[in-house]
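Chemist: could you look at this predicted model? Sequence included:
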Amino acid sequence: MVRYAKEHKQVTRQRIIEKAGHRFKQDGIDGSGISTLMSDAGLTNGAFYAHFSSKDDLVAHVVADELRNQIAMYDTLQPGRQGLEDFIRGYLAPQHRDDPGSGCPSAALLDEIGRCGDATKQAYTDGARAIVEEFAARLAPGDPASARGKAVGLYTMLVGTLQLSRALSDPKFADEILERGVENALALLH
C-alpha cells in the first residue's frame, strides 16, 4: 500500500510538471497561476504543496524536465550533421513557431527564465550546456571542443530566430525570418 502511494505521488508529480511545461510555454510563467496549473493536471490547488514547496520550485523542475525531453529527442535524429540539418528545418518551421506550448522551452521562456531564481537558472544552464554539447558532438564527432563556438552560435541563432518570428504580426515577414534562419543555420554548419 505504501509503495502504491509513493508511485502514485511520483506519477502525479510528473503529470503536474508536464502540464505546467505546456502551460508555461503557451501562456508564460508569470501568466500561469497555481490554480490554472493544478486544474490542467486535474487536481485541486490544495494538492500543489504536497508536490512542490513553491511555484519557483515547480518552475525549476519544469525547466529541467523540458530541456531533458528536448535533449532526449536528439537521439531520434539521424547521426551527425544530417540529424542537425533535419533538426534545424523542423525547429525553424512555421508549425513549431505557431505551437509554442508543444515546442522549445528556450524560445518560449527565455526572457522569463532570466528573471527567475537560482534553481531555475541552474536547471536552464545545465540543459543549455547539454544542448550545446550535443550540437558540438554532431559538428565534430572526433573533437567536439573544436566546434563549441559554432555550436553556441547555432543554438543562439535558432532560439533568437524562432523568438523573432513569433513576435511579428506580418505572417509573410515571419515566414521570411524562418526561411532566412534556416539558410543561415545551414551555412553555419559548413
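Modeler: Yes, it's here. Residues are numbered from 1 along each chain as shown.
Chemist: going forward, measure contacts between C-alpha atoms and count neighbours the same way
Modeler: Will do.
Chemist: tell me how far the helix or strand containing residue 8 lies from the chain's centre.
Modeler: Of the helices and strands defined by DSSP states H and E, residue 8 is found in helix 2-27. Relative to the centre of its chain, helix 2-27 is centred 17 Å away, using Cα atoms, centre = their mean, to the nearest Å.
Chemist: just stretch 159-174 next, same as before
Modeler: Taking mean C-alpha positions (Cα atoms, centre = their mean), stretch 159-174 and its chain are 17 Å apart.
Chemist: stretch 31-45 now?
Modeler: On the basis of Cα atoms, centre = their mean, stretch 31-45 sits 20 Å off its chain's mean C-alpha point.
Chemist: check contacts around residue 90.
Modeler: By Cα atoms under 8 Å, 6 or more residues apart in numbering, the contact set of residue 90 is residue 96.
Chemist: name the SS class of it, please.
Modeler: Classification of residue 90 into helix, strand or coil gives helix, according to DSSP: H, G, I helix; E, B strand; the rest coil.
Chemist: presented hereafter is structure B, for comparison with structure A:
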Amino acid sequence: MQHPSGEGGTVARYGTEHKEATRRRIVKSAGRRLKKDGLDGSGVTTLMADAGLTNGAFYAHFASKDALIAATITDQLQEQQALLRQLADEPDGFARFVRAYLSPEHRDDAESGCPSGALLDEVARSSPEIRRAYSAGILGVADDLATLMAPGAPGTGRRQALGCIAILVGTLQLARAIDDPQDSETVLAEGVRAISALLATPEH
C-alpha cells in the first residue's frame, strides 16, 4: 500500500535497511560471544541479549541457532579476508600477519581473534550447515593468504596457503592450551619457524 505522503518506497527501504542493520548487529556480537564461550557455551537468549534484543526477535532474522552460527562464521572469515587484502598493499604484510597471529596478545584474546583458532575443533563436530559455511569461508581466506604470501605471484597457491593456515591455527590452539607462559611462547616461536620452513620448501 502506498504511504499517504507518497513515500511508500522510502518506508519500505527503511524497514529493510533497519532489519539488515539489526541482523548485522546480532552477527557481530555473536562473533565475540561464540569465540569467547564456544558454539555451545551460550544459548539464543544470551546471544540476543548481547545484541540488545529480546529472545523473541531471534526468528525474525534466523531460522535456527545453527543458521546464526553459520552466518557469524561467514562474517568472521570475511573480516579476515579483508584484513589480508589490506596487508597485501604492504611489503612486509605476510610477516606482519604471522607475527601478529602467533603473538601472546592474540593467544590471550580469543574473543577478538581468529575464528579458526577459537572454534575449529567445535566446527569439526558441528552440523553440515555450519561446516559448509566454514569450508567456503576458509578457502576464501586461503586464496587471499596465497596472494599475501607471494605478492604478484599467487601461483604459490591455495595448497601452500592451507598448509600455512594449518600451522597457524594448530600452533595458536596448542599455545592456548599450555598453562606455562614460557612453554606457550616457545610454541608460538616454533610456529613462526615452521612457517618459514614451509615457505622455503619448493612445492612438488
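Modeler: Arrived safely. Given the structure is predicted, the values throughout are model-derived calculations rather than measurements.
Chemist: TM-score for this pair?
Modeler: Put the two chains on top of each other and the TM-score (TM-score structural alignment, normalised by the length of the first structure) is 0.93; 190 aligned residues with a Cα RMSD of 1.7 Å.
Chemist: quick one on the thing from earlier: which residues in the second structure does the helix holding residue 8 of the first structure match up with?
Modeler: Correspondence between helix 2-27 of the first structure and the second structure is established over residues 12-37, with TM-score structural alignment as the criterion.
Chemist: map residue 136 of the first structure onto the second structure.
Modeler: Using TM-score structural alignment as the criterion, residue 136 of the first structure maps onto residue 146 of the second structure.
Chemist: give the buried residues for the match of helix 2-27 of the first structure.
Modeler: Judged by neighbour count using 16 or more other Cα atoms under 10 Å, the buried positions of stretch 12-37 of the second structure are 22-36.
Chemist: how close does that stretch sit to the first structure?
Modeler: Its match in the first structure and stretch 12-37 of the second structure itself, once the structures are fitted together, sit a mean 0.7 Å apart by mean Cα distance after the TM-score superposition for the first structure.
Chemist: give me the number of residues near the match of residue 136 of the first structure?
Modeler: The number of residues packed around residue 146 of the second structure, counting by other Cα atoms under 10 Å, is 24.
Chemist: is it in a helix, a strand, or coil?
Modeler: With three-state DSSP as the basis, the three-state label of residue 146 of the second structure is helix.
Chemist: surely it and residue 163 touch.
Modeler: No. At 10.5 Å, residue 146 of the second structure does not count as touching residue 163 under the criterion of Cα atoms under 8 Å.
Chemist: now do the helices in the first structure.
Modeler: With DSSP state H applied, the first structure shows helices at 2-27, 34-40, 55-73, 80-91, 94-97, 105-113, 118-139, 148-167, 171-189, listed in chain order.
Chemist: quick one: the third one aligns where in the second structure?
Modeler: Taking TM-score structural alignment as the measure, the second structure aligns residues 65-83 with helix 55-73 of the first structure.
Chemist: which parts of the matching stretch are buried?
Modeler: By 16+ other Cα under 10 Å, the buried positions in stretch 65-83 of the second structure come out as 65-78, 80-81.
Chemist: and stretch 180-190 of the second structure, by the same measure?
Modeler: Using 16+ other Cα under 10 Å as the burial criterion, the residues of stretch 180-190 of the second structure that qualify are 184, 185, 187, 188, 189.
Chemist: trace the first one over to the first structure, please.
Modeler: In the first structure, the residue paired with residue 184 of the second structure according to TM-score structural alignment is residue 174.
Chemist: pick out the residue nearest the middle of the first structure.
Modeler: In the first structure, the centroid-proximal residue (Cα atoms, centre = their mean) is residue 105; its distance is 2.5 Å.
Chemist: wait, isn't residue 67 of the first structure in contact with residue 107?
Modeler: No. Residue 67 of the first structure sits out of contact with residue 107 when judged by Cα under 8 Å, with a separation of 11.6 Å.
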